[in-house]
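**Q** One predicted model, sequence on top.
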Amino acid sequence: MKIDLNADLGEGYGPWSMGDDDALLGLVSSANIACGFHAGDPLIMQRTVESAKARGVDVGAHVGFPDRQGFGRRVMQIDATELAAMVTYQLGALAGIVRAAGYRMTHLSFHGALGNMAAANAGLAEPLVRAVAAFNRELLIVSST
């Protein structure tokens, strides 16, 4: 039996960090890295990917609503087609950084309000899952309730 210990990382912005990502990377086997909408930025994403790679930690995208002020925890009513494009955009951002680092992206997790809404509403989840599959059918979708 194998247990995957997972954490959300890279959730700072600019010079501000949120939590001790380096310490967590010493404990987890997979990490969901914020992709810039609810938190994170390109440099934080790059540093987190590089640290995860150095420790052999699986990297996944942590995609959410464009809601920095509310940390992605506020419910937003966004057209499903536009929301699916936002998911693809965030996946692409992390995939580019992961590729440049010579690593792999294994999964994704929907953050905060987006994750809660998708878990409760199959009509919302369906276009998001289709967007993930169109991007990369091999990505696992990690969900929690």
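**A** Ah, there it is.

**Q** alpha carbons only for contacts and neighbour counts from here, please
**A** Noted.

**Q** Okay, and the residue most central in space within the chain sits in which element?
**A** Geometric centre of the chain, nearest residue: residue 62, 1.1 Å, by Cα atoms, centre = their mean. Assigned by DSSP states H and E, residue 62 falls within strand 58-63.

**Q** So which other helices or strands are in contact with that strand?
**A** Contacts defined by 3 or more Cα pairs under 8 Å, 6 or more residues apart in numbering; DSSP states H and E place strand 58-63 against strand 30-34, helix 42-55, helix 80-100, strand 105-110.

**Q** What is the burial count for residue 18?
**A** Here the number of neighbours of residue 18 (other Cα atoms under 10 Å) works out to 12.

**Q** Surely it is in contact with residue 8?
**A** No: using Cα atoms under 8 Å as the test, residue 18 is too far from residue 8 to be in contact (10.2 Å).

**Q** So residue 125 sits against residue 119, correct?
**A** Yes: Residue 125 is in contact with residue 119 according to Cα under 8 Å; the separation is 6.9 Å.

**Q** joint contacts of the two?
**A** Overlap of the contact sets of residue 125 and residue 119 (by Cα atoms under 8 Å, 6 or more residues apart in numbering) is empty.

**Q** and the comparison structure, right after this:
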Amino acid sequence: MAVIDINADLGEGFGIWTLGDDVALLDVITSANVACGFHAGDPLTIRRVCAEAVRRGVRIGAQVSYRDLAGFGRREMDVAPEELTAEVLYQIAALDGIARAEGGRISYVKPHGALYNRVARDPVQARAVTDAVRAYDASLPVLTLPGSSVYEVAEGLTVVAECFADRAYTPAGALVSRREPGAVIHDRDTVVRRAVRMAVDGVVEAVDGTEVALRARSICVHGDTPGAVELARSVRKALTEAGVRAEPFA
């Protein structure tokens, strides 16, 4: 039986503003990418998500980001490597502290938004992120795209390949920029069909119709899109029916 992890971004509310249904998603996913306060998330929101994740046995991942609350971490920034390493280390340590207070711990690290895309192609910033992970706990896996620059600089670290059920891909295997139309796929049947193909066949159809080979251990369904909970449920149900077992990678 094929095995895949299902992850989603959680804890992205801030103060009186809520984003997504964290608790409902925790009943579907196997790994939670929890915001660390730099792109979203406040201490109370983060603590509640960690507590609910521990209660359900869902793995907690540190979703580290550029320091960009106003832009939700989706604006690329030129941050000096030493500063970026320190900021990522700060986020990992903060989330792990809260997770441990709730009886758990973080199990992996996943960059968010613009940082995620940047480290996939920029070995300098990728090294800054991996240096932070290595400094905190070299046993923590890093979640990234197949073929990412992270693989080039991850000496001593475990790198886990990820695919996206609801994001469009370029022919080169990168994610289509959110500035482009159609970057996020909202049709449930399309998302479900793509998720099963990625998990079972290891391929995804790019925007030009070509097939891109990818082998991923984790599949992401975004938690901030309309109907995210039902979409995640549909994806998990379809994967199960296709003979794929949902299981954490960490």
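**A** Thanks, I have it. Keep in mind the model is a prediction, meaning the values are calculated, not measured.

**Q** Ok, which of the helices and strands packed on strand 58-63 of structure 1 comes nearest residue 74 of structure 1?
**A** strand 105-110 (13.4 Å; Cα to Cα).

**Q** Contacts for the closest one, please.
**A** 32, 58-64, 95, 98, 115, 138-143.

**Q** what's the mean distance for the strand holding residue 62 of structure 1 versus structure 2?
**A** Aligned to structure 2 and superposed, strand 58-63 of structure 1 gives a mean residue distance of 0.4 Å (mean Cα distance after the TM-score superposition for structure 1).

**Q** orientation of that strand relative to helix 42-55 in degrees?
**A** Strand 58-63 of structure 1 and helix 42-55 are oriented at 160 degrees to each other (axes from the mean of the first three to the mean of the last three Cα atoms, to 10 degrees).

**Q** to the chain's geometric centre, what's the distance from strand 58-63 of structure 1?
**A** Offset of strand 58-63 of structure 1 from its chain centre (Cα atoms, centre = their mean, to the nearest Å): 4 Å.

**Q** Could you report the separation of the nearest residue to residue 97 of structure 2 once chain neighbours are set aside from residue 239 of structure 2?
**A** With sequence-adjacent residues excluded and distances taken as Cα to Cα, 6 or more residues apart in numbering, residue 97 of structure 2 is closest to residue 105, at 7.7 Å. Look at residue 105 of structure 2 and residue 239 of structure 2: by Cα to Cα, to the nearest Å, they are 28 Å apart.

**Q** out of all of them, which strand in structure 2 is the longest?
**A** As assigned by DSSP state E, the longest strand anywhere in structure 2 is strand 2-10.

**Q** for it, packing partners?
**A** Where contact means 3+ Cα pairs under 8 Å, 6+ apart, strand 2-10 of structure 2 is packed against strand 31-35, helix 188-200, strand 218-220, strand 244-246.

**Q** and the strand holding residue 62 of structure 1, which stretch of structure 2?
**A** Using TM-score structural alignment, strand 58-63 of structure 1 corresponds to residues 59-64 of structure 2.

**Q** ok, and what's touching that stretch?
**A** With contact meaning Cα under 8 Å, 6+ apart, stretch 59-64 of structure 2 is reached by 9, 30-36, 38, 50, 53, 88, 91-92, 95-96, 99, 105-112, 248, 250.

**Q** make it 7 Å
**A** Contacts to stretch 59-64 of structure 2, defined as Cα atoms under 7 Å, 6 or more residues apart in numbering, come from residues 30-36, 53, 88, 91-92, 95, 105-112, 248.

**Q** Also stretch 80-87 of structure 1?
**A** Under the contact criterion Cα under 7 Å, 6+ apart, stretch 80-87 of structure 1 has outside partners 63, 124, 127-128, 131.

**Q** Now tabulate the residues you listed in TSV and tack on neighbour count and secondary structure.
**A** Converted to TSV, the contacts of stretch 80-87 of structure 1 look like this (neighbours: other Cα atoms under 10 Å; DSSP: H, G, I helix; E, B strand; the rest coil):
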residue	neighbour count	secondary structure
63	29	strand
124	18	helix
127	18	helix
128	22	helix
131	20	helix
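
**Q** Which one of these is nearest to residue 78 of structure 1?
**A** Closest approach to residue 78 of structure 1 among those (Cα to Cα): residue 124, at 10.1 Å.

**Q** Let me see the contact set for the closest one.
**A** Here residue 124 of structure 1 is in contact with 80, 118 (criterion: Cα under 7 Å, 6+ apart).

**Q** hmm, try it at 6 Å
**A** Shown in contact with residue 124 of structure 1 (Cα atoms under 6 Å, 6 or more residues apart in numbering): residue 118.

**Q** Next one: it from residue 112 of structure 1, what distance?
**A** The gap separating residue 124 of structure 1 from residue 112 of structure 1 is 15 Å, by Cα to Cα.

**Q** got it, and residue 13 of structure 1?
**A** To residue 112 of structure 1, residue 13 of structure 1 is 17 Å away according to Cα to Cα.

**Q** How about residue 80 of structure 1?
**A** Plainly put, residue 80 of structure 1 is 17 Å away from residue 112 of structure 1 if you go by Cα to Cα.

**Q** now residue 66 of structure 1
**A** Computed as Cα to Cα, the residue 66 of structure 1 to residue 112 of structure 1 distance reads 11 Å.

**Q** repeat for residue 81 of structure 1
**A** 19 Å.
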